[in-house]
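Asks: how does the following fold in three dimensions:
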Amino acid sequence: MKKLKNESELLKEALRVGAIYAQKRKVGQFEPTDSSKQKIEYLYKLLVHDKLIQPLVKGDETEPNMKRKLALWISRQLPESHPLLK
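Replies: As a prediction, this is how the structure comes out:
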């Protein structure tokens, strides 16, 4: 699996946008004490539940795979001219 360009920055943006999405849906919010792993897993499961991303195959639900899914999701939400996509 080829790594995305700016994958870590895309993941940060996905978590930021995902936190706003979760608040607007009134399903929760990230706390400053939440670990990165908890945020990634929660956002991944929320987006799968809302059918905004396709779920990973059972047994393939590892943190690196969830990070990649979130980075891919946000890369498709951003406009083509966004600096993270260049």
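Asks: alpha carbons only for contacts and neighbour counts from here, please
Replies: OK.
Asks: which secondary structure elements does the longest helix anywhere in the chain contact?
Replies: Looking across the chain with DSSP state H, the single longest helix is helix 7-24. Contact partners of helix 7-24 among helices and strands, from 3 or more Cα pairs under 8 Å, 6 or more residues apart in numbering; DSSP states H and E: helix 36-49, helix 63-77.
Asks: structure for this one too, so we can compare:
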Amino acid sequence: MSKTAKINNEDKLFKKALEVGSQIAKMQGYKLFDKNTSQPNKVMAVYLFLVEVRQITPLPADKTDGKNIKKRLALWIHSALPDDDPLK
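Replies: All right, here's what the predicted structure looks like:
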């Protein structure tokens, strides 16, 4: 997949990435956030956790904003899903 290609179902993939990332953290004994945590903080917590456990490569410091993190998480889950998954 090229760097400029639009990802189909990016929003759904992003939501799935948040869900899967937080489940992975929970299985490893981490509590990234609670029900009162804001959405941007949840996204950042999952992103930083996945960087820490080396599931994704970190973005450059000047590109660490919501849009780029969302795309990075969507790409991560897109590559992790099986080929027959409906989100692909």
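Asks: which residues touch F33 of the second structure?
Replies: F33 of the second structure makes contacts with 42, 45, as judged by Cα atoms under 8 Å, 6 or more residues apart in numbering.
Asks: just to revisit the earlier point, buried set for the longest helix of the first structure?
Replies: By 16 or more other Cα atoms under 10 Å, the buried positions in helix 7-24 of the first structure come out as 7, 10-15, 18-19, 21-22.
Asks: so what corresponds to A17 of the second structure in the first structure?
Replies: Under the alignment (TM-score structural alignment), A17 of the second structure pairs with A14 in the first structure.
Asks: for that match, which non-adjacent residue is spatially closest?
Replies: Taking Cα to Cα, 6 or more residues apart in numbering, and ignoring the residues beside it in sequence, A14 of the first structure has I74 as its nearest neighbour in space, at 5.4 Å.
Asks: what's the one you found aligned with over in the second structure?
Replies: I74 of the first structure maps onto I77 in the second structure when the alignment is built from TM-score structural alignment.
Asks: look up how far K63 of the second structure lies from that match.
Replies: As defined by Cα to Cα, to the nearest Å, I77 of the second structure lies at a distance of 20 Å from K63 of the second structure.
Asks: cool, K70 of the second structure as well?
Replies: Distance from K70 of the second structure to K63 of the second structure, by Cα to Cα: 11 Å.
Asks: report the contact partners of the counterpart of G66 of the second structure in the first structure.
Replies: The criterion is TM-score structural alignment: under it, G66 of the second structure has E63 as its aligned partner in the first structure. Contacts of E63 of the first structure were listed using Cα under 8 Å, 6+ apart, and they are 37, 40-41.
Asks: would you mind checking those residues for buried ones?
Replies: Buried by 16+ other Cα under 10 Å: 40-41, out of the contacts of E63 of the first structure.
Asks: that's all I had, so thanks and see you.
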